[in-house]
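Engineer: Give me a model of this one.
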Amino acid sequence: MHTAILFTWTDYKTIFIPITAFACAIGPLRSVANLLQACIWIWIHLLLCNVSNQARSKEEDAVNHPWRPIPAGRITESQGYILRWAIAAVCVLWSAGYGGGQVLTSLCLLIITFVYDESGASKHVIGKNVCNIGGYVTFEIGATKIIATQHSLDAVAIASIIISGAVIFTTIQAQDFPDVAGDAASGRMTFPIYAPELSRITTLVALLSWSVFLCWYWTLGPISSLVLISLGVYTGARYYLCRQVTEDKKSYLVFSLWLTLTHVLPLRVRTGFFSA
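Structural biologist: Below you'll find the model as predicted:
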């Protein structure tokens, strides 16, 4: 269990928490039992993605995350490959309890993960972002269906997922700034490596633009709008002005907070929250 937690540790703040919050807002949440089931579904699929990715990134992790199971020697790369397929089977079987649609969601995530890790998509700027969109959207669809106990999504949920995918595509480079050294060592071409200055300007502009757009789209109240825009400006400014690795790690934490907040904005439509 300790090894499994180490595999998923860095993605709780950027995947597990935002996706869970998104599903609760979009569903909306029906019961604590539904929340627990959704959390389990998200976690085992997150474990699948991370084991698959880390089995291919030993060199990068040795620089950026030496405490992860493979560079730390808790598990070998070959054992990681075996574990990946074992977890894939668990994910599909777990989803089968929710119907064929949920199984399809698991299979889609499995395909996206395979393409990301095995076809070299993770080493290309565009391919990496496209797979990230696919992964996030798949997580959101699967978790929301469990939270809402429904086999289909309504117009609000569909719009929210589309917007979320666009936000991820234009801002996901935020996670790459602290890992430039390890990514370069493994031959991975991320946006911050490809265009160091442009990537920081783009992040600043994207965070500000999305904050303003989301305030308008979800018709947030003045106080809620001020909070979101202020957080977006602060996060973007940090990425542009504070460029040390330690500062980028702190900026990533702030970005995760901003991302989580954007994921729960549909509560404005569902419940009237954020109207102040």
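
Engineer: going forward, measure contacts and count neighbours with C-alpha atoms only.
Structural biologist: Noted.

Engineer: Now do the buried residues in the host helix or strand of residue 143.
Structural biologist: If you go by DSSP states H and E, residue 143 is part of helix 125-148. Neighbour counts over helix 125-148 (16 or more other CA atoms under 10 Å) mark 125, 127-148 as buried.

Engineer: and that helix, what does it pack onto?
Structural biologist: Contact here means 3 or more CA pairs under 8 Å, 6 or more residues apart in numbering; DSSP states H and E; on that basis helix 125-148 packs against helix 17-26, helix 32-54, helix 100-118, helix 155-171.

Engineer: buried sites along the helix or strand just after the second one?
Structural biologist: Spelled out, it's helix 32-54. Moving toward the C-terminus from helix 32-54, the next helix or strand (DSSP H and E) is helix 58-64. Across helix 58-64, burial judged by 16+ other CA under 10 Å covers 58, 59, 60, 61, 62, 63, 64.

Engineer: and which of those is nearest residue 246?
Structural biologist: Distance to residue 246 across these (CA to CA) is lowest for residue 64, with 11.8 Å.

Engineer: pretty sure the closest one contacts residue 186?
Structural biologist: No: applying CA atoms under 8 Å, one finds residue 64 not in contact with residue 186, separated by 10.8 Å.

Engineer: let's see this one next to it:
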Amino acid sequence: MPLVRTMPLPRRFIPFPSTVKSRNISPLSTPSPSGSRCLPIMSAIFRPLASAAYTVFLFNQHDIISTLGPAIVVGCVLSGIPDLGSLLSAIIWHELHLLPFQIKNQIYGVEEDRVSKPSRPLPQGRLTVQSAQRLYLGLTALAILSSASLGLLMPGILHIATSLAYNEGGLAKFWALKSFMGSIGYMCYCWGMTVIFDNHRPLSRTSLIAVVLSGLIFTTTGHAQDFRDRDGDRLMGRKTLAIVLPQRFGRWSLTALILAWTVGLTYLWDPPIVVSVSFIALAAYTTANFVRDHSQEADRVSYWWYNIWLVFAHVLPLFRRL
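Structural biologist: Purely as a prediction, here's the structure:
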């Protein structure tokens, strides 16, 4: 039988790895049609939300240190450090009352803001006066509901009534009442923060004294904010102590009031010597800024330091001796 030689089957040619560019195809690198469609949808949702949040921030960006900060400090000092839920609840309650006031105030002062605060939403054209008015009404309704749900109807209604008198009632134009009206709002913020932080218990005797003192401090020294806005106030025909009083007298009288409060609060709350010296030094530096440079640019810096002094003043009840 003849011998048949079988030919081996040809082996599959496997090229040397270095001679061929390997392509790593990953599912992640393949664009998903559904993912591509989601991006415009997400952008359409989040971009307006981000813009709205920034607009809200612009309405009260100058009040974070001057109003929200001291109110939180008072609540923490008088009631202890709150849990996260209470902190968020208090901040929301605070903003639901502060924002309507600021919106209405800026509706009436839009021409003034074009001169002194052009970064605010209305001068920028981020929303119309009509839209701001609707936002004001909606937030006011939410503020009432929030106060009712948290057992804070008294400070909530008092704040809204004071805001109406200040803005719609035109009391902001009277220099003798401007700081007093502002101090009522200030006390309401501290009142609400303290109650929420203290698990909705009524104000204690020490807390009541601290909140009332907070209002008195702002009544007598709150016109520190007016020195930085003199041009805008003149444009609106608004009379403030910073305009009515001669510059030197107005600034030196403010200095005397701040220093008097510094000494009085130090005696009342009896903090440690290091805290007392620091508080007095801060008061001296703050008042020196007011009397040294009378320009509005410098007054903005001086007002910032005034707010730091104000926050410090609200910390002192921590060393309560009553």
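
Engineer: Quick TM-score on the pair, please.
Structural biologist: Remark: TM-score between the superposed chains equals 0.94 [TM-score structural alignment, normalised by the length of the first structure]; 268 aligned residues with a CA RMSD of 1.3 Å.

Engineer: The second structure: matching residues for the helix holding residue 143 of the first structure?
Structural biologist: Helix 125-148 of the first structure lines up with residues 175-198 of the second structure when matched by TM-score structural alignment.

Engineer: Ok, stretch 50-65 of the first structure next?
Structural biologist: Against the second structure, stretch 50-65 of the first structure falls on residues 102-117 (TM-score structural alignment).

Engineer: And that stretch, end to end?
Structural biologist: 13 Å (CA to CA, to the nearest Å).

Engineer: Same check on stretch 234-247 of the first structure?
Structural biologist: 13 Å.

Engineer: Give the aligned range of that stretch in the second structure.
Structural biologist: Under TM-score structural alignment, the match for stretch 234-247 of the first structure is residues 285-298.

Engineer: residues in contact with that stretch?
Structural biologist: Stretch 285-298 of the second structure has contacts (CA atoms under 8 Å, 6 or more residues apart in numbering) with 227-230, 247-248, 251-252, 254-255, 258, 299, 302, 305-306, 309.

Engineer: any chance you could map the helices in the stretch 151-276 of the first structure?
Structural biologist: 155-171, 180-185, 191-194, 196-217, 222-241, 245-263, 267-270 (DSSP state H, counting those that start in this stretch).

Engineer: Quick check: the fifth one compared with the second structure, mean distance?
Structural biologist: Superposing on the second structure and averaging over aligned pairs (mean CA distance after the TM-score superposition for the first structure), helix 222-241 of the first structure comes out at 0.8 Å.

Engineer: what comes up buried for that helix?
Structural biologist: For helix 222-241 of the first structure, by 16+ other CA under 10 Å, it's 224-225, 228-240.

Engineer: Just to confirm, what residue in the second structure is aligned with residue 214 of the first structure?
Structural biologist: Here residue 214 of the first structure is matched to residue 265 in the second structure, going by TM-score structural alignment.

Engineer: Might one say that that match is in contact with residue 315?
Structural biologist: No: using CA under 8 Å, residue 265 of the second structure makes no contact with residue 315, being 10.5 Å away.

Engineer: Residue 34 of the second structure: what secondary structure?
Structural biologist: Following DSSP: H, G, I helix; E, B strand; the rest coil, the label given to residue 34 of the second structure is helix.

Engineer: Could you tell me how many residues sit around it?
Structural biologist: By other CA atoms under 10 Å, 8 other residues sit near residue 34 of the second structure.

Engineer: any idea what it aligns with in the first structure?
Structural biologist: Match for residue 34 of the second structure (TM-score structural alignment): no aligned residue.

Engineer: Any buried residues in stretch 155-171 of the second structure, and which?
Structural biologist: Across stretch 155-171 of the second structure, burial judged by 16+ other CA under 10 Å covers 155, 156, 157, 159, 160, 162, 163, 164, 166, 167, 171.

Engineer: no wait, stretch 11-18 of the first structure
Structural biologist: The neighbour-count check on stretch 11-18 of the first structure (16+ other CA under 10 Å) flags 13, 14, 15, 16, 17, 18 as buried.

Engineer: cool, stretch 159-172 of the first structure as well?
Structural biologist: Buried residues in stretch 159-172 of the first structure, counted by 16+ other CA under 10 Å: 160, 161, 163, 164, 165, 167, 168, 169, 170, 171, 172.

Engineer: so how far is that stretch from its chain's centroid?
Structural biologist: Here stretch 159-172 of the first structure is found 10 Å from its chain centre; the criterion is CA atoms, centre = their mean, to the nearest Å.

Engineer: Which of the helices of the stretch 151-276 of the first structure sits closest to residue 92 of the first structure?
Structural biologist: helix 155-171 (22.3 Å).

Engineer: Any of the contacts of stretch 285-298 of the second structure buried? List them.
Structural biologist: Neighbour counting by 16+ other CA under 10 Å classes 227-230, 251, 254-255, 258, 299, 302, 305-306, 309 among the contacts of stretch 285-298 of the second structure as buried.

Engineer: Spatially, which two of the residues you listed are the most separated?
Structural biologist: Put simply, by CA to CA the two of those set farthest apart are 230 and 309, 22.2 Å from each other.

Engineer: On the three-state scheme, residue 127 of the second structure is what?
Structural biologist: On the basis of three-state DSSP, residue 127 of the second structure is classed as coil.

Engineer: burial measure for it, as a count.
Structural biologist: As a burial measure, residue 127 of the second structure scores 13 neighbours (other CA under 10 Å).

Engineer: Leaving out chain neighbours, which residue sits closest to it?
Structural biologist: Leaving aside its sequence neighbours, residue 127 of the second structure sits nearest to residue 121 (CA to CA, 6 or more residues apart in numbering; 6.6 Å).

Engineer: give the contact list for that neighbour.
Structural biologist: If you count contacts by CA under 8 Å, 6+ apart, residue 121 of the second structure has them with 55, 58, 59, 127.

Engineer: hang on, the second one packs against residue 120?
Structural biologist: Yes: taking contacts as CA under 8 Å, residue 58 of the second structure lies within contact range of residue 120: 5.6 Å.

Engineer: Quick check: the gap between the residue nearest to residue 127 of the second structure and residue 310 of the second structure.
Structural biologist: For residue 121 of the second structure, the distance to residue 310 of the second structure - CA to CA - is 27 Å.
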